[in-house]
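Novice: Need coordinates for the following:
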Amino acid sequence: MTDLDQRIASVLRERAEGEIDTDRLLDRSRAVGRRRRVRRRAATGTTLALVGVLGFAAMAGPDLPGLPGRLPWTAATPAVAVPVPPPVDGAPGAAQRPELVGTDPQTLHFGVDPAKARQVTWRSGRGVEGSRLDLGGGRQVALDLSTDVVAVEESVHEGMTYPDRPATAADFDGRIRRVPPSGPGGQPGWFLRWQPVPGLFARVHTVGADDRALREAVAAVRLDEAHKCASPLRLTTLPPDARLASCEVSVIGFPDSLDLLLTVNRPEDQRLDVRLEYRSRISGSRSEGNRTIGSRAAYLYPQGGELELLGIPKAHLTVRFGWPNQGFTEADATTVLAGAQVAKDLSDPETWD
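Specialist: The predicted structure follows:
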């Protein structure tokens, strides 16, 4: 049985006592499928091919440190209002303090010009920061920043084409490179790697017929400002010696759907995943639990490695402490959920913290 098959069977067993939440089943199976495709792309991607060597003066945007010059940018107008990371006044951007990038899961040390692109995902932690930018017309570009080349190269985004040869520091030279299509009828991938300031490695990439979206995305990025990793969930209690390690938010389907992942770490690679999944179409969910957290019902799944706090309308708030994670226990998961604070209206960013 494949990992995807096991996950589907697990959800069916979990719901055997009552109504099967088909929306969650579908969402989870799709999520596992996406992760499998990402791993496959990262392992079997095609080799980088250089299609052109462009000098800095010809390919650089006016607002990015380290890339002087100008490019023919095209603005993108968002079709739907979505949440955006709010600015952190007075905080330095990546260009001013590159050593801070990826060190604070609650802060993004970059911004995006809303007149040119909109952020549909954002992430910070574990030494890397990134975002997925929507330029309109189905064109999306992934951005990653880090002081560590390996961290940048290991950061993956769904739907992108990846090379099988990891880049080195020498590859962050401001040149645009092309990855051949990975399958029949597929489109090539496009990469641009550069160092905005010494010691900071930046990568943008896209999939498309040409590299135009790549160039537009570079023009939209602002490295002289900082923003909050906005989310509708706040953790106020953590197990002993644990710390919040990363924040990752996806509003690709907003306001109909929202996905949030917060990871909590302890030394020796101990990890606990806190996931909030919101779907406006969810018609019902489990109401009776087999555990109690404070005065609220909770449910420990049959496989024993996942605990859910019940009673959140159209959403699932779970803590996964079992395989493939290690080191944390059900008691730790209970501690986290006991202090979890969820926004009153997940579809309204004005209620987010």
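Novice: switch to C-alpha atoms for all contacts and neighbour counts from now on
Specialist: Fine.
Novice: and residue 330, how many neighbours does it have?
Specialist: For residue 330, the count of nearby residues is 17 (other C-alpha atoms under 10 Å).
Novice: what secondary structure does the nearest residue to residue 211 once chain neighbours are set aside sit in?
Specialist: Leaving aside its sequence neighbours, residue 211 sits nearest to residue 190 (C-alpha to C-alpha, 6 or more residues apart in numbering; 6.1 Å). What DSSP: H, G, I helix; E, B strand; the rest coil gives for residue 190 is strand.
Novice: same thing with residue 24?
Specialist: Applying three-state DSSP: residue 24 is helix.
Novice: Which element, helix or strand, includes residue 33?
Specialist: Taking DSSP states H and E as the definition, residue 33 sits inside helix 22-44.
Novice: just checking, what packs against that helix?
Specialist: helix 3-14 (3 or more C-alpha pairs under 8 Å, 6 or more residues apart in numbering; DSSP states H and E).
Novice: Residue 111 and residue 67, how far apart?
Specialist: 17 Å (C-alpha to C-alpha, to the nearest Å).
Novice: One more, please, to line up against the first structure:
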Amino acid sequence: MTGLDRVVTEALARVADDDVHVERLLAAARAGGIRHRRRRRVAIVAGTAFSVAVAGTAIALTAALLPTTADGMPAAPPATIAAPSPAPSAKSTTAAAPPKMTAPPLLPPADGPPSALSDPAQVGRPWLVHLGMDALPFPASVVQYHTSADGEWVMIQGGSMLTVRLSRGTTDFEPLTGAQRSVVVNGRSGTFAHDSRSGDGTLRWRLANGLWLQVYGQLDEAAALAVANSVRVDRTYRCAVPFRLPSVPAGTKADSCGMTFFGGPSRSTATTIAIGASYVKFTTERGDGPATAAANETLGGRPARVLEHPGDGGRPILEIQIGMGGGTTLSMVAEGSYKGSAVRELAATLQWLGGDDPAAWPDNPLPNP
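Specialist: The predicted structure follows:
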């Protein structure tokens, strides 16, 4: 069982009393990761958050209205989105369902860097988030932000699942599947596609500055336009993690960063660094996991569970889990042409900050800007 498999299993267990659409969720999660593995072998990033499905009765929701702006951002009248009612579940348990968020979680603001609206070249910097929303389209159990050189996305999980993407191109976007028609998103030409078989709707449009945006989920045209109304790219936030890496091999670069918010105070983070032709992904999760109970090494004075095993195509993967105290586990997964000694050194020298306030976490965990 890989680290991803454990995360998926634990996430599903959190909402074991709810109706979980496993096939659809895992397909979406792995599709998101596969897009980012076209050039790298580490990043199934979406698995942590969006293997969780929290079902509920149909709820009528209205997206927030934005003023019309000259840049082509949406300001059409809001529409109503109904979260689909799930099929009855025979499973019964006394576990409480996690609370739901009714407003977007707060990311720490970035002071200084321009927004994607004023400088499209800013999109693709892993420590910065430019894609935001003024309102959630439905109460959400999970909201995940992800940024990499390929672009940015926000995934929202509640009674339904929704993805909003921002990029300089459309290569990694979900395809426009089904019947298509031209639409107008606040004066900008766009395309809405609806697949009658799956119920999936895809709204894609281009801003005046050349950036592309897309809304994807089980939406009709009116609902997709309503979601587009709340999308913002005129603000800049930080993607932050609760640690620093004061010593890294020469040439180490940031590859991606993600922050996942669950209902209530719980959150997790994920960031991947590139070291030549190898990649190391760092994930922080609530829970102590097997790190302390099954430790087989000591790294940086901390008990660690270290396991090396074959991965995709038979190439080795190195997994390290460390209990950081305070009910948090740090997981590291190395793939590619990594050196085990170098990965262990990263774990041993890592400076753990912890805490629950992302605003107190560093702008960049790497020693280089």
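Novice: pretty sure residue 248 of the second structure contacts residue 346?
Specialist: Yes: assessed by C-alpha atoms under 8 Å, residue 248 of the second structure is found in contact with residue 346 at 6.8 Å.
Novice: what's the counterpart of residue 215 of the second structure in the first structure?
Specialist: Using TM-score structural alignment, the equivalent of residue 215 of the second structure in the first structure is residue 204.
Novice: what number of residues lie near the closest residue to that match other than its chain neighbours?
Specialist: Spatial nearest neighbour of residue 204 of the first structure, chain neighbours left out: residue 143 (4.5 Å); criterion: C-alpha to C-alpha, 6+ apart. Neighbourhood size, residue 143 of the first structure [other C-alpha under 10 Å]: 24.
Novice: just the one 3 residues further on next, same as before
Specialist: By other C-alpha under 10 Å, 29 other residues sit near residue 146 of the first structure.
Novice: Apart from its chain neighbours, what residue comes closest to it?
Specialist: Spatially, and ignoring its direct neighbours in sequence, residue 146 of the first structure is nearest to residue 128 (4.8 Å; C-alpha to C-alpha, 6+ apart).
Novice: any idea what that neighbour aligns with in the second structure?
Specialist: Using TM-score structural alignment, residue 128 of the first structure pairs with residue 151 in the second structure.
Novice: Would you agree its match is in contact with residue 123?
Specialist: Yes: counting by C-alpha under 8 Å, residue 151 of the second structure touches residue 123, with 6.1 Å between them.
Novice: Between the two, which contacts overlap?
Specialist: Residues touching both residue 151 of the second structure and residue 123 (C-alpha atoms under 8 Å, 6 or more residues apart in numbering) are 167-168.
Novice: related to what we said a few turns ago, from what I can see the residue nearest to residue 211 of the first structure touches residue 213, true?
Specialist: No: Residue 190 of the first structure is beyond contact range of residue 213, at 9.3 Å (criterion: C-alpha under 8 Å).
Novice: Name the residue in those two with the higher neighbour count.
Specialist: Between residue 190 of the first structure and residue 213, counted using other C-alpha under 10 Å, residue 190 has the larger neighbour count: 29 against 24.
Novice: contacting residues around the equivalent of that one over in the second structure?
Specialist: Under the alignment by TM-score structural alignment, residue 190 of the first structure pairs with residue 201 in the second structure. By C-alpha under 8 Å, 6+ apart, residue 201 of the second structure lies in contact with 192-195, 216-221, 224.
Novice: Repeat the analysis, applying 10 Å as the threshold.
Specialist: 162, 176-180, 192-195, 215-221, 223-224 (C-alpha atoms under 10 Å, 6 or more residues apart in numbering).
Novice: From these, which land in strands?
Specialist: In this view, the contacts of residue 201 of the second structure that belong to strands under DSSP state E are 162, 179-180, 192-194, 215-217.
Novice: Just the buried subset of the residues you listed, please.
Specialist: 162, 192-194, 215-217 (16 or more other C-alpha atoms under 10 Å).
Novice: now those residues in JSON lines, with distance to residue 260 of the second structure?
Specialist: Converted to JSON lines, these look like this (distance: C-alpha to C-alpha, whole Å):
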{"residue": "162", "distance to residue 260 of the second structure": "14"}
{"residue": "192", "distance to residue 260 of the second structure": "28"}
{"residue": "193", "distance to residue 260 of the second structure": "28"}
{"residue": "194", "distance to residue 260 of the second structure": "28"}
{"residue": "215", "distance to residue 260 of the second structure": "19"}
{"residue": "216", "distance to residue 260 of the second structure": "19"}
{"residue": "217", "distance to residue 260 of the second structure": "19"}
